[in-house]
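Q: Here you go, sequence then predicted model.
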Amino acid sequence: MQTSPTLLTMLEKLVPLIDDWFYTMLASLPANLCTIKRNLAHHFCRVLRRLISLNKIWDSLVGLLQNADSISKMLSDWRRTNVEEICSEVAFGIKRPESRHVMLTLFKEFEYLLERQAGPDKLMQWFETVVERYVTAAARKRGCPVRQIARHFLLIWVTVGTRVLRDLTLASTLSFGES
């Protein structure tokens, strides 16, 4: 997760060029091989762009989580968010009422981490535990592919996250938009 800003800047400039380079380099290959290799290069570039974005988000998060005042504001804003309503809406919308309990559990755990002013490392440990509990272990238990469970979990996670961000934005919270 720790990458120098110089390396990130270089990667940001390099990634768009890679697609062009592969397009030019592979032009003399047979069409089907050229298409396969270009698609792989394009996919590789998308992954690099995502990693660069995640790294920037992580850097911002680390800065926030190392500031006690920011954490206090986040906790205050979090407590004003109606998580019960959000969980009920999402559970109803995805037609999975049992997911409400899971979401509420995760919200309580997150609030606990904020109360303890957990740093980035503790937050990452929590994320890894969440993935193990609700994705990996669930896939083993149900005997279905991890990818299927992960997609479902991410759908819920993104939906809940969107609703929370909406509420934070509408409430003009103190911590929203800090970096």
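A: Done, it's in.

Q: From here on, just use CA atoms for contacts and neighbour counts.
A: OK.

Q: Pull out the buried residues from the lengthiest helix in the chain.
A: Criterion DSSP state H: the longest helix present in the chain is helix 31-65. Within helix 31-65, the residues scored as buried using 16 or more other CA atoms under 10 Å are 34, 37-38, 41-42, 45, 49, 52, 55-56, 59, 64-65.

Q: With stretch 16-35 instead?
A: Neighbour-count burial for stretch 16-35, counted by 16+ other CA under 10 Å, picks out 19, 22-23, 34.

Q: Tabulate the buried residues of helix 31-65 in a markdown table, adding columns for distance to M124.
A: Below are the buried residues of helix 31-65 laid out as a markdown table (distance: CA to CA, whole Å):
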| residue | distance to M124 |
| --- | --- |
| C34 | 40 |
| K37 | 35 |
| R38 | 34 |
| A41 | 30 |
| H42 | 29 |
| C45 | 25 |
| R49 | 21 |
| I52 | 18 |
| N55 | 13 |
| K56 | 15 |
| D59 | 13 |
| L64 | 14 |
| L65 | 12 |
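
Q: ok, and here's another one to check against it:
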Amino acid sequence: MAGVRQFDEDMTLDLAMNVFWQKGLSATSMQDLAEATGVLRGSLYNAYQGKERLFLKVFDRYRQRMTASMAQALAEPSIRVALENFFEFIISSMIEGTPTRGCLTTKTAVDGISEVDTIRVALQGMLDDIEALLHARFAAEAQNDTLNLPADQASRLVSTFTRGVVVMERIYQDPERLRSTAASMVQVLVKG
């Protein structure tokens, strides 16, 4: 029937996400997506009007899942444990898969395609979400005097730090190095 998708959209988006995450947006072709999802290229194009719009749909799904998991990690009563959980989630997510998949946001940001306004806005939204989650958690700590920095500075520092962790993972592929560096960041941020 015309206009009705003849494929499972949830499964297709998850499979497409895996391709974008492993290969990056620039290196992924519509043929790659068709092969991975089992959906014909023409059907993917008709449903999403091309690779960029499919990526944006996938990235929105990724953003919702990642920020929900980050919020859950930050929900711990102890700020130290919350940050440890947050960094463990970030690191575990990056090192998943063989080869490791890294970070979809940073991978997309550095492959040149982020100059496209719609892509840049989507990436910026993700980073803004991360910073807002961190800011809300750090602002809640302000009355406890447990942080060495004001909430706005701490949230921007940690958000920026996570992008550096992603790059270090790509270069060293050493999870223990990442965990040690994250532990140092917790020491810098949390008093005592």
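A: Yep, it's here. Because the structure is predicted, anything quoted here is derived from the model rather than measured.

Q: Could you get me the TM-score between them?
A: The TM-score (TM-score structural alignment, normalised by the length of structure 1) is 0.31; 95 aligned residues with a CA RMSD of 5.6 Å.

Q: about what we covered before: helix or strand next in line after the longest helix of structure 1, which one?
A: Following helix 31-65 of structure 1 in sequence order, the next helix or strand is helix 68-80 (DSSP states H and E).

Q: could you measure the residue nearest to S159 of structure 2 when sequence neighbours are not counted against Q153 of structure 2, distance?
A: Distance criterion CA to CA, 6 or more residues apart in numbering; nearest residue to S159 of structure 2, sequence neighbours excluded, is E131 at 5.7 Å. As judged by CA to CA, to the nearest Å, E131 of structure 2 and Q153 of structure 2 stand 10 Å apart.

Q: Neighbour count: those two, which is higher?
A: With neighbours defined as other CA atoms under 10 Å, E131 of structure 2 and Q153 compare such that E131 has more, 21 against 14.

Q: host element of that one?
A: Applying DSSP H and E as the criterion places E131 of structure 2 in helix 117-141.

Q: Buried residues in that helix, which are they?
A: Going by neighbour count (16+ other CA under 10 Å), the buried part of helix 117-141 of structure 2 is 119-120, 122-123, 126-127, 129-135, 137-139, 141.

Q: Downstream of it, the next helix or strand is which one?
A: Note on helix 117-141 of structure 2: by DSSP H and E, the next helix or strand toward the C-terminus is helix 151-172.

Q: so how far is that next one from its chain's centroid?
A: How far helix 151-172 of structure 2 lies from its chain's middle: 12 Å, per CA atoms, centre = their mean, to the nearest Å.

Q: again with stretch 153-169 of structure 1
A: 11 Å.

Q: can you map out the helices along structure 1?
A: Applying DSSP H to structure 1 gives helices spanning 5-25, 31-65, 68-80, 83-93, 99-115, 120-131, 137-142, 146-170.

Q: List the residues that contact the residue nearest to S69 of structure 2 when sequence neighbours are not counted.
A: Of all residues not flanking S69 of structure 2 in the chain, F89 sits nearest, at 7.7 Å (CA to CA, 6+ apart). Each residue near F89 of structure 2 by CA atoms under 8 Å, 6 or more residues apart in numbering is listed here: 69-70, 73.

Q: My guess is V62 of structure 1 contacts K122. True?
A: No. Taking contacts as CA atoms under 8 Å, V62 of structure 1 lies outside contact range of K122: 11.2 Å.

Q: that older thread, next, the angle from the longest helix of structure 1 to helix 99-115.
A: 50 degrees (axes from the mean of the first three to the mean of the last three CA atoms, to 10 degrees).

Q: Give me the helices and strands touching helix 31-65 of structure 1, please.
A: helix 5-25, helix 68-80, helix 120-131 (3 or more CA pairs under 8 Å, 6 or more residues apart in numbering; DSSP states H and E).

Q: Pick the most buried one from the ones you listed.
A: Per-stretch averages of neighbours, counted by mean count of other CA atoms under 10 Å, single out helix 68-80 among those, with a mean of 17.

Q: Can you give the distance of it from its chain's centre?
A: On CA atoms, centre = their mean, the centre of helix 68-80 of structure 1 falls 20 Å from that of its chain.

Q: same for that helix, what does it pack against?
A: Using 3+ CA pairs under 8 Å, 6+ apart, helix 68-80 of structure 1 sits against helix 31-65, helix 99-115.
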